[in-house]
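S.K.: here you go, sequence then predicted model.
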Amino acid sequence: MSVELFAKDDAINLFKSQRILMFGDSNMRALYKDLIWLTRYGTLIPNEKLRAKNEDSFSGDKRLSEGVLTASRNYVEIREYKREFHLHYEFITRIYTKKFEDFIESLKVPPNFIIMNSCVWDLSRWGPNGIQDYKANVDKTLHLLRNKFPKTCIVFTTTLPISLKARGGFLTENVQFLNAVLPFSIVEANNYVAKCCRKYDIDLIDLHYYMQYQIDSLVMDGIHWDPAAIRFINNIIFTNLCQKVGKQLPNNIAIHRKCNTKENERKEIAKNEIKPKIEQNYYNRYDFTTCN
């Protein structure tokens, strides 16, 4: 199935009256903001709005955490948006913590959707055992979510590619040397996450696969993405969610035009070449073994 283009009303219809939880780093925050902007204004979010962080309010949402900006791994940013749907976002620097577990266990009403990713902070900011801890924490997190919310649509996204010359953000001066190996560590981490998602029957959206062909959409820091790329990523996620819950796709990119047979064939070939596909099975590129 091709990636669909979601307009304002399409996104609202998908999420209307739904409860959505989003957990992740600044790229997940960008997806959170873009979803709100799309359903409020129906346009591409301005770059300055996308890059801002920890503001008191963004397009009608509310920051629930204290407004303390820091580059430490203890950074907290919690946001909530209530309008056509209930959207909750939390910035996390580690995929599993006791605080995260307590929050999940405290929820009385199961969310309809959970969208989650965590990796680069886990691997770079939690000491020499970061990789082993990450593997254990992925397993604990997916086990917790699946057991707590057996009927919730849970989606884990693979970590987006970063530049070999990435700088800033989680890459403070003390860990700047990691930018030479982190892009490759991300690939291995995504591989492991895929195995665990299969183990717990949790959907995986391989954003790394799609965005490796869009590297020119990275901004100057080599970590974050421009507004058009963020909207593209959200369209990938929305298409997947529509398929998962059985909702009709918007079909906004269908073109109906009368032309001769050869012209039709040429256009069909060109369309298939430039439109990325969402695979039926996200796991078939990996050699799976038992998830430890």
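M.R.: That came in fine, so what should we check first?

S.K.: could you use CA atoms for every contact and neighbour count after this?
M.R.: Will do.

S.K.: tell me the first helix or strand C-terminal of the helix or strand where residue 49 lies.
M.R.: Per DSSP states H and E: residue 49 is located in helix 47-51. As assigned by DSSP H and E, the chain's next helix or strand after helix 47-51 is strand 62-63.

S.K.: buried ones in the helix holding residue 49?
M.R.: Under the neighbour-count criterion of 16 or more other C-alpha atoms under 10 Å, helix 47-51 has 49-51 buried.

S.K.: quickly find the element holding residue 30.
M.R.: Applying DSSP H and E, one finds residue 30 within helix 26-41.

S.K.: how about that helix: buried residues?
M.R.: By neighbour count on 16+ other C-alpha under 10 Å, the buried set for helix 26-41 is 26-40.

S.K.: same check on stretch 205-213?
M.R.: In stretch 205-213, counting by 16+ other C-alpha under 10 Å, buried: 205-208, 210-211.

S.K.: please compare the first structure with the one that follows:
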Amino acid sequence: MVHLLASEVRQLLHNKFVVVLGDSVQRAVYKDLVLLLQKDCLLTPSQLKAKGEHTFEQDKLVRGGQLGRMHNGTHYREVRQFCSGQHLVRFYFLTRVYNDYLEDVLEELQAGEHHPDLVIMNSCLWDITRYEKDFWPSYRRNLERLFGHLRQVLSESCLLVWNTAMPVGDRITNRFVPPEIRLASSSVKSRVIEANFYSSAEAQKHGFDVLDLHFHFRRHTGKFLQTDGVHWNERAHRHLSQLLLAHVADAWGVELPQRDPVGKWITDGPGRGRPDRRLERQPLVYGDQPACPPPRPLPLPGRQPLLPTPSPRPPLFPLLSPQPHPRPFHQSLVEMGNGRGPEAKEESWMERQPINQAKTTSSEERHPCILVAIVDSLKG
């Protein structure tokens, strides 16, 4: 898997309507995608922590958040949207996988002027910590209702990617989790694994794609999980975005540029036996193209190469002024490559692959690695 540059992400999602649904972790997925559509740098810790702000990197708070009363209740709402001349990305905050509010969201998407081309969704932690004690029957029932409704609402051309919930830490301190649940963090870890098993099975049963993020990040809680035991740092979210975009490109039959895989970069670091090509690239501003674009590889049979960006139309919003301390992506790769501590003997990000990362031709051929996560959890 290669790391896509901002200019390449803009090409992949050109004239696409992307919808992200879920909790605060999914909000960070939305934010990193919005940032990556504009420039090659990482989110700042303050951007990751912010909640319900009026604007983020030229996006707009549409409903909820700081437009109303801020709280951590199950009725919290937040709708955000980023719109440029060629891209539309929207986020809906959810506290339950299926309820009346989710039905309203789906009706809004169905009745809107633009229909989604890509839907990225997860709901887990709120479902298993904030409602009735015997939550499993309702969670499984709501999953079945959700995917059945999505199959009716979404167009056949829309790609829905259900991403499994990320791992949680040994100690959870986030305030949205009730105090009695925080004291039993180990039970939450096993609940997440079980919920991922049920949700991925239900998604596949209805013919939707599953991206097993729990598998990809299961061995990296020590370095990239925030101290609250729930949220992840900016490097983890950039890697998450790249996993997601690679899955989407494969599903759409788009051939990605041929560069060194991310696993090699993180394991070896730059400058070990080959020139540091990443350091030669400068952060891109919206609409710019690389000075020396890499040669386009020959397309494989049945696959479509990533096309050059069409002449961009003027953006709907003014360009953002440069950040005072930009964080170029290549710098973070260097840090990740050289900063391996006690975990140096562990596998790199991409040394092991989940069975169902690539889109297959039928739902029967997809087998997520939830059982691997269950075995790892039991070993732990």
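M.R.: Right, received. Where do you want to start? The model shown is predicted, which means the values in this text are computed figures rather than measured ones.

S.K.: rewinding a little: residue range in the second structure corresponding to the helix holding residue 30 of the first structure, please.
M.R.: Taken onto the second structure by TM-score structural alignment, helix 26-41 of the first structure occupies residues 24-39 there.

S.K.: over to stretch 190-203 of the first structure?
M.R.: Going by TM-score structural alignment, stretch 190-203 of the first structure sits over residues 196-209 in the second structure.

S.K.: got a list of contacts for the matching stretch?
M.R.: Stretch 196-209 of the second structure has contacts (C-alpha atoms under 8 Å, 6 or more residues apart in numbering) with 124, 140, 143-144, 147-148, 151, 159-162, 164-165, 210, 359, 362-364, 366, 368, 370-371.

S.K.: would you check how far apart residue 49 of the first structure and residue 100 of the first structure are?
M.R.: Residue 49 of the first structure sits 27 Å away from residue 100 of the first structure, going by C-alpha to C-alpha, to the nearest Å.

S.K.: the second structure: which residue goes with residue 9 of the first structure?
M.R.: So, by TM-score structural alignment, residue 9 of the first structure is matched to residue 7.

S.K.: wait, what's in contact with the residue lying farthest from the centre of the second structure?
M.R.: Distance to the chain centre peaks in the second structure at residue 273, reaching 32.3 Å (criterion: C-alpha atoms, centre = their mean). Contacts for residue 273 of the second structure were tallied using C-alpha under 8 Å, 6+ apart; there are none.

S.K.: how close does it sit to residue 332 of the second structure?
M.R.: Counting by C-alpha to C-alpha - residue 273 of the second structure and residue 332 of the second structure are separated by 19 Å.

S.K.: then residue 73 of the second structure?
M.R.: 35 Å.

S.K.: repeat that for residue 57 of the second structure.
M.R.: 20 Å.

S.K.: list the contacts of the helix holding residue 49 of the first structure.
M.R.: 30, 33-34, 226-227.

S.K.: how close does that helix sit to the second structure?
M.R.: With mean C-alpha distance after the TM-score superposition for the first structure, helix 47-51 of the first structure departs from the second structure by a mean of 1.4 Å once superposed.

S.K.: stretch 233-246 of the first structure aligns to what range in the second structure?
M.R.: The aligned range for stretch 233-246 of the first structure is 240-253, by TM-score structural alignment.

S.K.: residues touching the closest residue in space to residue 237 of the first structure that isn't next to it in sequence, list them.
M.R.: Distance criterion C-alpha to C-alpha, 6 or more residues apart in numbering; nearest residue to residue 237 of the first structure, sequence neighbours excluded, is residue 205 at 7.3 Å. By C-alpha under 8 Å, 6+ apart, the contact set of residue 205 of the first structure is 155-158, 237, 240, 282.

S.K.: try residue 373 of the second structure
M.R.: Residue 373 of the second structure sits in contact with 193, 214-215, 218, where contact means C-alpha under 8 Å, 6+ apart.

S.K.: now with 7 Å, please.
M.R.: 193, 215 (C-alpha atoms under 7 Å, 6 or more residues apart in numbering).

S.K.: for residue 163 of the second structure, see how far away residue 186 of the second structure is.
M.R.: To residue 163 of the second structure, residue 186 of the second structure is 22 Å away according to C-alpha to C-alpha.

S.K.: between these two, who's got more neighbours?
M.R.: residue 163 (22 against 16; other C-alpha atoms under 10 Å).

S.K.: tell me the counterpart of that one in the first structure.
M.R.: By TM-score structural alignment, residue 163 of the second structure lines up with residue 157.

S.K.: ranges for the helices of the second structure?
M.R.: In the second structure, the helices defined using DSSP state H lie at 6-12, 24-36, 45-49, 100-111, 125-129, 136-153, 179-182, 185-205, 213-217, 221-224, 234-251, 262-268, 329-338, 370-379.

S.K.: is it possible to get a markdown table of these that adds distance to residue 18 of the second structure?
M.R.: Listed next are those as a markdown table, based on distance: least, C-alpha to C-alpha, whole Å:
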| stretch | distance to residue 18 of the second structure |
| --- | --- |
| helix 6-12 | 12 |
| helix 24-36 | 9 |
| helix 45-49 | 20 |
| helix 100-111 | 11 |
| helix 125-129 | 23 |
| helix 136-153 | 15 |
| helix 179-182 | 34 |
| helix 185-205 | 19 |
| helix 213-217 | 19 |
| helix 221-224 | 26 |
| helix 234-251 | 11 |
| helix 262-268 | 24 |
| helix 329-338 | 23 |
| helix 370-379 | 26 |
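
S.K.: right, and the ones you listed - which one's nearest residue 353 of the second structure?
M.R.: The minimum distance between residue 353 of the second structure and the helices of the second structure falls on helix 213-217, with 7.7 Å, by C-alpha to C-alpha.

S.K.: residues touching the closest one, excluding its own?
M.R.: Here helix 213-217 of the second structure has contacts from 163-167, 354, 369, 373, using C-alpha under 7 Å, 6+ apart.

S.K.: try it again with 10 Å
M.R.: 162-168, 192-193, 196, 224-225, 232, 236, 239-240, 243-244, 349-350, 352-354, 357, 368-374, 376 (C-alpha atoms under 10 Å, 6 or more residues apart in numbering).

S.K.: do the same with stretch 70-77 of the second structure
M.R.: With C-alpha under 10 Å, 6+ apart, stretch 70-77 of the second structure has contacts from 51-52, 63-66, 68-69, 78, 92-96, 101, 126-127, 130-131, 175-177.

S.K.: span of it from start to end?
M.R.: End-to-end for stretch 70-77 of the second structure, by C-alpha to C-alpha: 9 Å.

S.K.: buried stuff in it?
M.R.: Buried residues in stretch 70-77 of the second structure (16+ other C-alpha under 10 Å): 76-77.
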